[in-house]
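1. Kindly return the folded structure for what I paste below:
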Amino acid sequence: MKDKFLRLEHWTSHFSLVTACLMLVVSASLGMLQIITRFVLETPAEWSEVLIRFSLIWMVFMGIPMAFRQGAMVSVDVLYRWSPPQIRRILDWVVCLAALALILVIIWWGWDYTLRGRVQSMAGLESISMFWAYLAMPVGGVFSVLSIIGNLLDPQRLELETAQ
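-> This is a model prediction of the structure:
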């Protein structure tokens, strides 16, 4: 059961990381396009700014799961280093539960915000609903929950291990 979950979590964490990287490429490319159209061609592409914001939102929320998976989001390094192994496991649970509580709030209110944004359209792209931009919160949150639990089951603290 644990191995199946960790395989699923591994796949979802890497999928979210690839998605975040693609959104970074989209954002950077659109930023360059916007600079060229605005300052070189002197005919700004107004829609590009909206898509840059859209891709940055998705980039952040899809990048968070990998940060949780690597133990980089909530860090108590000094306390962790000074604690005996039994206390370290308690710290793992405390950090996991606190992170899960925060992410569950983001999922709950993110989904509510997403549903409310259905009637809103993106400025500059009136045919696209804000639903798609706001959907990044609950989707990234669900991926983050899997990563947080994955990090609890199979902790990864490469920066701590190399620093000791």
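
2. okay, CA-based contacts and neighbour counts for the rest of this
-> OK.

3. Show me what the longest strand along the chain is packed against.
-> Determined from DSSP state E, the single longest strand within the chain is strand 125-129. Judged by 3 or more C-alpha pairs under 8 Å, 6 or more residues apart in numbering; DSSP states H and E, the packing partners of strand 125-129 are strand 121-122.

4. So which elements touch the strand it packs on?
-> Contacts defined by 3+ C-alpha pairs under 8 Å, 6+ apart place strand 121-122 against strand 125-129.

5. Identify each buried residue in the strand it packs on, please.
-> Buried residues in strand 125-129, counted by 16 or more other C-alpha atoms under 10 Å: residue 129.

6. Could you list the buried residues of the helix or strand that that strand is followed by?
-> Using DSSP states H and E, the next helix or strand after strand 125-129 towards the C-terminus is helix 131-134. For helix 131-134, the neighbour count (16+ other C-alpha under 10 Å) marks 131, 133, 134 as buried.

7. how about a markdown table for the residues you listed, with distance to residue 50 added?
-> Converted to a markdown table, these look like this (distance: C-alpha to C-alpha, whole Å):
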| residue | distance to residue 50 |
| --- | --- |
| 131 | 14 |
| 133 | 10 |
| 134 | 13 |
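
8. Next, the second sequence, to be compared with the first:
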Amino acid sequence: MTAFHLVFRTGLKALLVMLMATLLTVMTAQVIMRYGFNSSLLWSEELCRYLLIWCSFLAMVFAFERGEIAALSILADSLPRVPALALAIVGGVLSAAMCGALAWYGYLYAKLVGSQPIPAISFILGDIFGSSAPAAPTVFWVYFALPLGMMLLGLRIAINIVHYLRAWADGRTLQDLAASHGGPGQ
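-> Down below sits the predicted model:
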């Protein structure tokens, strides 16, 4: 594992832990407010939904690396070394292209419809600062989770393609790669 990959994974894990801790804190506060004080935080459900969206799209890279994203490997496992690697490379290129298309069109969609402020954060800022509250970020940042997640997944798939090409040149098989990198997505 390269130093960059290690730093990236550590940073992404830290970000995911922070997002999940925030999600858990807001949900706990909502339960306490609702059942303990017979009141409600108007913005908590919406904020939790947005945090869960971000967690889901950012964690896709780890799900891919652990082999938890649906894949049909029956054919590749039954083929000889070279055709199996060729199939893996073609599949990787097509998957990366699909991730790129989803990232591009997801970004265009976020830009097109994401101009209104996020209501939950508007409520929070209004509660904290009153009438002099700063402007809330726009919904663009909620929708941006999809293109960012797809871009990160596409880059991770591109790394796999490089591993497949190296295996082809070195005479290794897909099974050798899985054994040496610790799993199906690596």
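
9. For the two chains, what TM-score is obtained?
-> Here the TM-score for the pair of chains, by TM-score structural alignment, normalised by the length of structure 1, is 0.79; 156 aligned residues with a C-alpha RMSD of 2.4 Å.

10. got a list of what the spatially most central residue of structure 2 touches?
-> Note on structure 2: the residue nearest the mean C-alpha position is residue 58, at 2.1 Å, using C-alpha atoms, centre = their mean. Contacts for residue 58 of structure 2 (C-alpha atoms under 8 Å, 6 or more residues apart in numbering) come out as 12, 16, 145, 148, 149, 152.

11. repeat for residue 64 of structure 1
-> 73, 140, 144.

12. Out of those residues, who's the most crowded?
-> Most neighbours among these, by other C-alpha atoms under 10 Å: residue 144, with 30 neighbours.

13. gap between the alignment partner in structure 2 of that residue and residue 89 of structure 2?
-> Aligned against structure 2 by TM-score structural alignment, residue 144 of structure 1 finds its counterpart in residue 153. Taking C-alpha to C-alpha, to the nearest Å as the measure, residue 153 of structure 2 falls 16 Å from residue 89 of structure 2.

14. hmm, back to that, and the gap between the match of residue 144 of structure 1 and residue 19 of structure 2?
-> According to C-alpha to C-alpha, residue 153 of structure 2 and residue 19 of structure 2 sit 19 Å apart.

15. Next up, identify which helix or strand the counterpart of residue 4 of structure 2 in structure 1 is on.
-> By TM-score structural alignment, residue 4 of structure 2 lines up with residue 8 in structure 1. Applying DSSP H and E as the criterion places residue 8 of structure 1 in helix 2-35.

16. tell me what that helix is packed against?
-> helix 46-69, helix 136-153.

17. Reformat these as a markdown table; add distance to residue 39 of structure 1.
-> Below are the helices and strands packed on helix 2-35 of structure 1 laid out as a markdown table (distance: least, C-alpha to C-alpha, whole Å):
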| stretch | distance to residue 39 of structure 1 |
| --- | --- |
| helix 46-69 | 13 |
| helix 136-153 | 31 |
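
18. Residue 118 of structure 1 is nearest to which of the ones you listed?
-> Closest approach to residue 118 of structure 1 among those (C-alpha to C-alpha): helix 136-153, 13.5 Å.
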